[in-house]
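1. This is a predicted model, with the sequence first.
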Amino acid sequence: MFLAIDAGNSNVVFALNDGVKKTWKNHFRIETHTSKFAAQLHKKVPLYFLEHDISPGDIKQIGFSSVVPEINEQIFQFCENYFGTQPYLVSPASFKKLPIRSLRPNEIGTDLMCNVMAGFSKYRTPLMVVDFGTALTFTAVDHTGEILGVNIVPGLKTAIKSLFTNTSKLPDVPLKLPKSALGKNTIHAIQAGVLYGYTSLVKGMIETIKKETKLEFTVIATGGLAEILTPLEAVFDETDRNLTLEGLRLITLANT
C-alpha cells in the first residue's frame, strides 16, 4: 500500500492507496496547529491502523507533502519508528522530473504542485485547479504543462473566522448554503453573505482568468469544502477530493 501524508495549515491528512486499483481509502486527519500534535500523531495513527486491521508492514511507500515545515521532523521520526521507513518529502527538487513546470519552483506550494500534477496527468489540456482549503487557490496550467500563475484568496472557514475575530456578539455559523441570498436572521445572513459571495467570487475569478489567458480550461475543484457551494457544480468539469493525494502519489513515484 501507498500512504499519502498531506500536511496542510489546518489538518494533516493521511490516506491509503491500495496500489492495485489505484483507489483511495481510509482517510483520517489530525489537527495541525496544536501543542498536542506529536501526542495525537503517536496515538491516532496506530489506533486507526489497529481498528481497520491494517499492519504497518503493509505500507510499502510513503509520500509526504507539507506546507507546515515545523512539523516535518515529527512526521519523519514517527514514520521511521512506526512504519520502519522514511517518507519521500516533495520539494522543489521533485519538480524536475514532472511533465509540469513552474518558473518559480521555490515559491509554489507543494500541495498546488500535487494538484496540477494529478489534473494535468489525467487531461493533458489547459487546466485550472480550484482548491477549497484554508486558502482558496486557483492554479492555471497551459497545454504544455507550464504553470501560468496562481491566485490566492482567504478560504471559506478563514473568512468566517476573521468575521468572528473582529466582530463581537456573532453566533457560531455552520458552513451550509441557505436557500435564499437574503438572510432572515443573523446566522442565515452570514451564511448567505459568505457562501453566495464566494460562489460569485469563484465564477468571476474563473472567467477573469479565462479572459486574460484567452484559454478554455478543464476546471477541477478539490479540497474539503469543494462540495459546499452547490451552485458551482456546473462550473466545474470535475470535483475530486483526492486530487492532492493522487498528485502526491504520482510525484513520489516519479522520483523514487
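-> All right, it came through fine. Numbering: from 1, shown residues only.

2. all contacts plus neighbour counts: C-alpha atoms, from now on.
-> Will do.

3. and after the helix or strand T199 falls within, which helix or strand comes next?
-> With elements delineated by DSSP states H and E, T199 resides in helix 197-213, which encompasses its position. Per DSSP H and E, helix 197-213 leads on to strand 218-222 as the next helix or strand towards the C-terminus.

4. okay, now the one to match up with it:
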Amino acid sequence: MLVVVDIGNTNITMGFYKDDKLIDNYRLTTKFQRTSDEYGVMIASYMNAIGYKMADIEDVIISSVVPKINYSFSSSIIKYAHVTPTFVGPGVKTGISVKIEHPSSLGADRLVDAVGAYYTYGGPCIVIDFGTATTYDVVSEKGEFLGGATSAGIGITAGVLSSMAAQLPEIEIFKPDRIIAKNTVKSMQAGVVFGYIGQTEYIIKQIKEEYGDPHMKVISTGGLGKIIAHETDLIDIYDPDLTFKGLKIIYDKNKPQLKK
C-alpha cells in the first residue's frame, strides 16, 4: 500500500492507494504540538478501522507546507510503519518545469496540484486550490508551471469578518438563495460566497486573457472548492482527489530511484 500525504496549514490529508487505486482517505487537523507517537497511534487506529495494519504500508510520499511538523510526522512513519517517507522537494522528479522567479520558493502543494492536473487532464490549464489560501496557477501545454495568483481562502475571508468586527458573528460557509439578505448571518454569507464566486470568475477571465487562450481547462480542488465550483460555469472540473493524484504520479516517476 502506498500512502500519499498532504500536510497543509489547516489539515493533514492522507490517501491510501492499493494496486494503483485510491481506496480511502483520512483527514486530521494540523497541530504543531503533536508528537510522533500521537501521529503514529492516530494513523494506526485509522488503518485498523479500514481493515489494514501499519505493516501493510509499503511506501509514503509527502507534500508539506508546514516545516515544523515534518520531523514528528516523518518520525511516526519510520517508527510505526518502518518506512522512510519521501518528501516532494529538490531532487524529486515531477515532470513539470517550473518557470518562475526563485523556483525553490514554490510551495510543494501547488506543484503537486499542477502535476495532478496536467497529467490527468492535460494542458494548458488553470489549477485552482481552494484551501487556507486560494491559489490560481497556470500550467502550459508543454507542462511548464508559469506562475499564478494567491488570495485569502474563503474560510479566512469569513473568519476575518467576525474577528475584526465586534458585532458580526461566526458563520457557516453557505450560499443563501438571495444576495439581498434580510439578516446579519445571511448578509455575511451572501457577501462572502457571492463575492468569492465573483473573484474566482474575474481571475479566471484575466488569466485566460493574459495567457491568450480562452479555451484553457480550469480544474479546481480543495475542501471548500465544491461550493464555488458548482456556482460557476467557468470551472470545468472539480476534483477533490487532485492532490492525491499528483502525489501518486510523482511517486511513480521516482519509484525506480526510491526502490534502489
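-> Structure received. Values in this document were obtained by computation on a predicted structure and should not be read as measured data.

5. Any chance you could compute the TM-score here?
-> TM-score for the superposed pair, counting by TM-score structural alignment, normalised by the length of the first structure: 0.93. Supporting figures: 252 aligned residues with a C-alpha RMSD of 1.6 Å.

6. picking that back up, and the helix holding T199 of the first structure, which stretch of the second structure?
-> Alignment note (TM-score structural alignment): helix 197-213 of the first structure is matched to residues 195-211 of the second structure.

7. for the stretch 151-256 of the first structure, what spans make up the helices?
-> In the stretch 151-256 of the first structure, the helices defined using DSSP state H, counting those that start in this stretch lie at 156-165, 186-191, 197-213, 243-255.

8. Tell me which of those helices lies nearest to N106 of the first structure.
-> Each of the helices of the stretch 151-256 of the first structure was scored for nearness to N106 of the first structure using C-alpha to C-alpha, and the closest is helix 243-255 (16.0 Å).

9. what does that closest one contact?
-> For helix 243-255 of the first structure, contacts defined as C-alpha atoms under 8 Å, 6 or more residues apart in numbering pick out 2, 4-6, 15, 63-65, 88, 90, 94-95, 97-98, 111-119, 222.

10. swap the cut-off to 6 Å and go again
-> Residues from elsewhere that reach helix 243-255 of the first structure, judged by C-alpha atoms under 6 Å, 6 or more residues apart in numbering: 63, 114-115, 117-118.

11. now for G155 of the second structure: what does it line up with in the first structure?
-> In the first structure, the residue paired with G155 of the second structure according to TM-score structural alignment is K157.

12. From G57 of the first structure, how far out is its match?
-> 37 Å (C-alpha to C-alpha, to the nearest Å).

13. Look at these two and report which has more neighbours.
-> K157 (19 against 11; other C-alpha atoms under 10 Å).

14. for the helices of the stretch 151-256 of the first structure, which one ends up most surrounded?
-> helix 243-255 (a mean of 22; mean count of other C-alpha atoms under 10 Å).

15. the inter-axis angle of that helix versus strand 218-222?
-> The directions of helix 243-255 of the first structure and strand 218-222 differ by 110 degrees, with axes from the mean of the first three to the mean of the last three C-alpha atoms, to 10 degrees as the criterion.

16. K18 of the second structure: what's it in contact with?
-> Listed by C-alpha under 6 Å, 6+ apart, the contact partners of K18 of the second structure are M1.

17. Check the one 5 residues further on too.
-> Each residue near I23 of the second structure by C-alpha under 6 Å, 6+ apart is listed here: 16-17.

18. ok so, going back, between strand 218-222 and the helix holding T199 of the first structure, find me the angle.
-> If you take the same axes, to 10 degrees, helix 197-213 of the first structure sits at 150 degrees to strand 218-222.

19. how far does helix 197-213 of the first structure sit from the chain's center?
-> How far helix 197-213 of the first structure lies from its chain's middle: 20 Å, per C-alpha atoms, centre = their mean, to the nearest Å.

20. contact partners of it?
-> With contact meaning C-alpha under 6 Å, 6+ apart, helix 197-213 of the first structure is reached by no other residue.

21. Also stretch 224-239 of the second structure?
-> Contacts for stretch 224-239 of the second structure (C-alpha under 6 Å, 6+ apart): 130, 197, 218-221.

22. for these, which one is nearest Y46 of the second structure?
-> Distance to Y46 of the second structure, by C-alpha to C-alpha, is smallest for T221 among these, at 23.9 Å.
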